[in-house]
Structures are given as C-alpha cells and as structure tokens.
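> Sequence unavailable; structure follows:
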C-alpha cells in the first residue's frame, strides 16, 4: 500500500514544500503526492507541472495527482494544510470523503488556532502542530517563487503516534526538506507566531516592506511595540519562550531579504481578503481573555479592519 500525502493549498508554503515532495517521489512506488487544487492553478499544474523558482534555479515538478474532486483525490494518509486561515473550515469540509480515521493532519498555517479548529471538524483524527520559516509567494498560477535562504519546517505533537511522525520526518528528509520533529512544539509554533503576527500586522498597517521598517525609527518602534505586546501575552499564557525572544525576533527580521514583506501585506495591497482574524484580531482577543493590554495591536486592528474588502 502506498503512503498517500495530500497538499491542500498551493500558495507559497504548500506549493514550495509540496513541490519538493512531488519532485522527490514522482517515480516512487511507496509514496504518492496529491495536489489538491482548483481553477487556473489546477489547469496549469495538470498540464505543465508546478514551477518552482529559487534564487539559484528553476524547476518543474509533477505530482502523481492534481485535482479538486474528492473521488479522484481518494483516501489520504497525511494531509498537509496550507490554505489561508479564513478558508480552514470550508476547504476541509469539501474533502471530508478523503479523510479516514487514520488520516493525520499537518497544518502549516500562519495562525496558532488551526489545530483546534481542525479537531472541531475531525475530533477522532490526530492533528499535529507545525510551522515554517520561508519567504515564498505565488508569482502566477502554477508558479511559486522562493526568496532568500529561509526554508525550515518544524512539527510535532504531544499525543500523535511517534512512529507515524518519524515516518513523516523521514519522508521530508528524503525530499531534501529541512524539517525538525520538535518535542516542545507549542513553544516553537508560538515563537514563529510572535514573529509572523507582529511582522504581518506592522507591514500591513504601515504599508512598508521589511527594509523600510528597519530603516525608519518610527516604523521600527511600531514593530517593536507589537512584538513586546504579543511576547507579554505568551508569557501570561504560560509558554516557556527564550528570555531574549524580542531581540532574537528583531535579529531574524534584519536577516530577511529587505525587499520582502508579509503575505498579509501582499493581500492588502492587491485588495484581496486577508488574514486579519488569525494574525491580528486573535492576539487582541487573547489579550482581552488574559487581561493583557494591547494598545498597538488594537490600533492596528482598527485601522486594518477598514481595509478588509466586503464579501
């Protein structure tokens, strides 16, 4: 029996890591990679493959299956989820037929509430926690561009089968994916969330890329204020994060390509729906729950809420 891995969401994250998997296992008799895609992306990838562009090369990869039809997709052993956070429930319910009681979910979303939301739909399934560090985006349908050297994937669980997680880790390693199976995964996910939430909120609110934020004392202060507020929230929640996390996060920002920005900022610029609920509002709501003051987050939320396109 083949191990069947579904990739739901062919954006920067799903497209890049899914592409590495499809490239590695295109001729495999043991592992089958299934791209779950629709519309123009499905049409282009099915016909011409998925194009991956990095700083050094370009390559086309071909999954075993690319479809949005649950009958064609079939039953999945693992489902790597990388859609936008506002699509979690709708996208997963569309493919309920592909999920068995043994299917393991690996969410690679920008927020931290995805495992809880997935478990609400599939209470009998194992839902791992995961996060990635990568700057990658859709250049056009079926074309994923990765910028800079960041390319790390972390995942884990306190309850899932260690054997199945190690199997997945081996699958990643053999595909050349820089992945780490982490014991204290909640802290790892929150460490990433502190970075991505403050970055997405700052870039979108200021309408600036990373270089512009670093280069302006006023803009940098907004980012640092967001960072301090969300770090305080994590501490009050009881998460054991590094004492120097604020400084580490600022250093992480400075090492990133200065022309890069957050995916939320790109969506705001293009007038698309954006992940305000998961990346900014979630932090404000958690602040209310834990009685942590969030003045900068609240200011950013109020301003960005006015930019959200109507349904």
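All right, it came through fine. Owing to the predicted nature of the structure, the values given are computational and were not obtained by experimental measurement.
> When you work out contacts or count neighbours from here on, use the C-alpha atoms and nothing else.
Noted.
> For residue 78, which three-state class applies?
strand (DSSP: H, G, I helix; E, B strand; the rest coil).
> quick one, what contacts it?
4-6, 103-106 (CA atoms under 8 Å, 6 or more residues apart in numbering).
> which of the residues you listed count as buried?
4-6, 103-106 (16 or more other CA atoms under 10 Å).
> Tell me which of the residues you listed fall in strands.
Among these, the members found in strands (DSSP state E) are 4-6, 103-106.
> Pretty sure residue 301 sits against residue 280.
Yes - at 6.2 Å, residue 301 counts as touching residue 280 under the criterion of CA atoms under 8 Å.
> Would you tell me which one of the buried ones among the contacts of residue 78 comes nearest to residue 290?
residue 106 (27.9 Å; CA to CA).
> centre of the chain versus the longest helix anywhere in the chain, how much separation?
Taking DSSP state H as the criterion, the chain has its longest helix at helix 185-206. Put simply, helix 185-206 sits 11 Å off its chain's centre (CA atoms, centre = their mean, to the nearest Å).
> Can you mark which positions in the helix or strand hosting residue 134 are buried?
Assessed by DSSP states H and E, residue 134 sits inside strand 129-140. For strand 129-140, the neighbour count (16+ other CA under 10 Å) marks 129-132, 134-138 as buried.
> Kindly report the same for stretch 206-224.
Result for stretch 206-224 [16+ other CA under 10 Å]: buried residues 206, 208-214, 219-220, 222-224.
> Let's have those residues in CSV, adding distance to residue 241.
As requested, the buried residues of stretch 206-224 are exported to CSV (distance: CA to CA, whole Å):
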residue, distance to residue 241
206, 28
208, 28
209, 27
210, 24
211, 27
212, 28
213, 25
214, 24
219, 25
220, 22
222, 22
223, 19
224, 17
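> Structure two is appended below for comparative analysis:
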C-alpha cells in the first residue's frame, strides 16, 4: 500500500518515520522549510521514551501529481487544510482513501467537500510528539490512536491494512465504532491544555501546579462538555475532567503542546478548531461559553500582534 502523509510537522513526521522504519512505502508531503530540508538531507531522528534515538531515511516530496497513492493521511494544521488540499484536488484517483487525524472539529467535512467522490474517514491521535530541532522530533505521548469506519468496502480494507501497519510500527491504533465520541474526547484534552499552555507558555503539566490553573482547566472543559451534550455526544463530565487532570499530571506532563509551539514560533494556531469551535457551537445551541470565548480572543490577539510583543 502506497501511503502519503500530508503535513511534515511533529505528528506527520512521527507517523511517517515509524511506518518507514518498518518498511512501509510512505512519503511525506510538505512545503520546503528547514525541518523538511534536514529530513531529505540526513533522515529523520526520533527520540523515544528512554531517549534512545532512531534515524530513519525518509523522503519529503513537494509535488504529488503523477504518483499513485492508496491512502492519504492528512496531518495538516486545521487552518491550512482547505488551501493545501484544494491545490492538490486533481492529484488523486477516486479510489484514494483520505484519513484525517487532525486536531479539532470540522476536518472531515472540509476534506469531504474538496474530494466529494473519495472515501474520507476521521480518526484521532492519542500519541504526541514535538519538533526539537530541524530533522529531530521528540516522541512524548504514547496513548492509543483511533480510526473510524468507512461504508466503502475497498476503503474499509485499506483502513484495516493501515491500522495493522501502524500497530506493527509501535503506534497502537484501533478501529473505532463511534469515532465522533472519541474525537470529542480528544477535543476535551486539547481544549484543556493547548490554549492554556499557549497563554501561560508552560508545559502541559505545569498549568496544574496551582489551584487557579486547575480551575481554569475545569471551566473550559465543562463548557466543552455542555456543548458536546447538545451535539448528541454522551460523556461523563466528572470522569472526563478527572481524565484530563490525570493526563496532565502523568502521560503528557512534560510535553509542550502544539499550540504553545505555534505561539513560541509566532505561527498561526489551531484555536478556531478547538476552543473557537466550542464557542461557535455554543452560540449555535444557545449555551454560554465565556471561558472558551475569552481564551480564543486572547490567542487571536497574540497571533495578530507577534511583531509588537515586548521581549
């Protein structure tokens, strides 16, 4: 199976590197930057849990026309999805399966609108990674990944093969019976940590060192839980908040969130697909979301004024 991963950030690089190390026929697609250039020159270095390093020869391509891919894994930042995929809309056959494992809400709908004749499924990641330097990533989250079903029999067969390949590569992945609930559960974690760490410039676990930090986490997640319920998603509020806090204290404590990294590098964030999506859906359902609305506004102010920041 020929696999193309669109987006060579930390997570796209991790999935491509792990799959390639197991002999999969996988390529990364991304615009040129220092990280991409380093991978093409010297391979990708993955630093694992025990700080053991693996170097994987990997190719990052800048064009996809003329190649045949069975499966395309979309790992772009959500705000880049429409622009990047629209440019590639004539590059794939109608048999190509698209899988999105991006953060936030709305990714499945965006991809389906661009490729209306292709099978598209959503999934979510429980693992985590960050780019330490060009060509070098830190694997710092080891949760389970999930991918949803497809009604297309051929696409479903590809999903099964892809899940098997991911498991063989060490990235634990399962087929999800109810992928939307799992996506919302991942959103709760992103709502809890991405924006708060971006504002405070702290690692995930560090925002829980004070009562105020824990209270902020509980309030943004509580609002998201209320919106999820209005969307028909059944979740236990107390268990969800407790799980977020446990993850922040244990599994992802030392990780720098993707939104924090975007802020530190003065890039556009995924706030609109995470806390902003909660606020937007809250308005649709008539549910007040003052904490998510405020923190979305703060992140947008930061994004709009990178050049004016005081050192």
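Cool, got the structure. Since we're looking at a predicted model, the values are computed, not measured.
> before we move on, the earlier item: between the buried residues of stretch 206-224 of the first structure, which is closest to residue 84 of the first structure?
Of those, the one sitting nearest to residue 84 of the first structure (CA to CA) turns out to be residue 209, at 20.6 Å.
> In the first structure, what residue corresponds to residue 19 of the second structure?
In the first structure, the residue paired with residue 19 of the second structure according to TM-score structural alignment is residue 21.
> now do residue 29 of the second structure
So residue 29 of the second structure corresponds to residue 36, using TM-score structural alignment.
> Would you check that my belief about that match contacting residue 68 is correct?
Yes - shown here, residue 36 of the first structure and residue 68 form a contact pair, counting by CA under 8 Å, at 5.4 Å.
> So between the two, which is more surrounded?
residue 36 (23 against 17; other CA atoms under 10 Å).
> For that one, list the residues it contacts.
By CA under 8 Å, 6+ apart, the neighbours of residue 36 of the first structure are 6-10, 42, 66-68, 73.
> Most neighbours among these, which one?
Ranking the contacts of residue 36 of the first structure using other CA under 10 Å puts residue 10 first, with 28 neighbours.
> three-state assignment of that one?
coil.
> likewise the one 4 residues further on?
Taken by three-state DSSP, the conformation at residue 14 of the first structure corresponds to helix.
> any chance you could map the helices in the first structure?
Counting by DSSP H, the helices of the first structure are 12-24, 39-48, 70-73, 88-94, 114-121, 162-174, 185-206, 210-215, 217-236, 245-255, 263-270, 276, 282-290, 295-305.
> wait, which of these is closest to residue 59 of the first structure?
Closest among those, using CA to CA: helix 12-24, at 9.1 Å.
> hmm, back to that, of residue 301 and residue 280 of the first structure, who's got more company?
A side-by-side neighbour count of residue 301 of the first structure and residue 280, using other CA under 10 Å, places residue 280 first with 25 against 21.
> Now do the contacts for the more buried one.
197, 201, 297, 300-301.
> Over to residue 37 of the second structure?
residue 135.
> Am I right that residue 291 of the second structure is in contact with residue 220?
Yes - between residue 291 of the second structure and residue 220 there is a contact under CA under 8 Å: 5.6 Å.
> Those two: who's more crowded?
Legend: neighbour count by other CA under 10 Å for residue 291 of the second structure and residue 220, higher for residue 220 (25 against 19).
> how close does the equivalent of the more buried one over in the first structure get to residue 299 of the first structure?
The equivalent of residue 220 of the second structure in the first structure is residue 226 (alignment by TM-score structural alignment). Distance from residue 226 of the first structure to residue 299 of the first structure, counting by CA to CA, to the nearest Å: 10 Å.
> hmm, back to that, so which of the buried residues of strand 129-140 of the first structure comes closest to residue 242 of the first structure?
Using CA to CA, the buried residues of strand 129-140 of the first structure come closest to residue 242 of the first structure at residue 131, 17.5 Å.
> Please report the distance of the equivalent of the closest one over in the second structure from residue 148 of the second structure.
The alignment partner of residue 131 of the first structure in the second structure, by TM-score structural alignment, is residue 124. Applying CA to CA, the value for residue 124 of the second structure to residue 148 of the second structure is 9 Å.
> residues contacting the aligned residue in the second structure for residue 5 of the first structure?
Matched by TM-score structural alignment, residue 5 of the first structure corresponds to residue 3 in the second structure. For residue 3 of the second structure, the contact set (CA under 8 Å, 6+ apart) comprises 25-27, 69-73.
> Now with 6 Å, please.
By CA atoms under 6 Å, 6 or more residues apart in numbering, the contact set of residue 3 of the second structure is 26, 69, 71-72.
> again with residue 99 of the first structure
residue 75.
> Having no further points to raise, I will conclude here.
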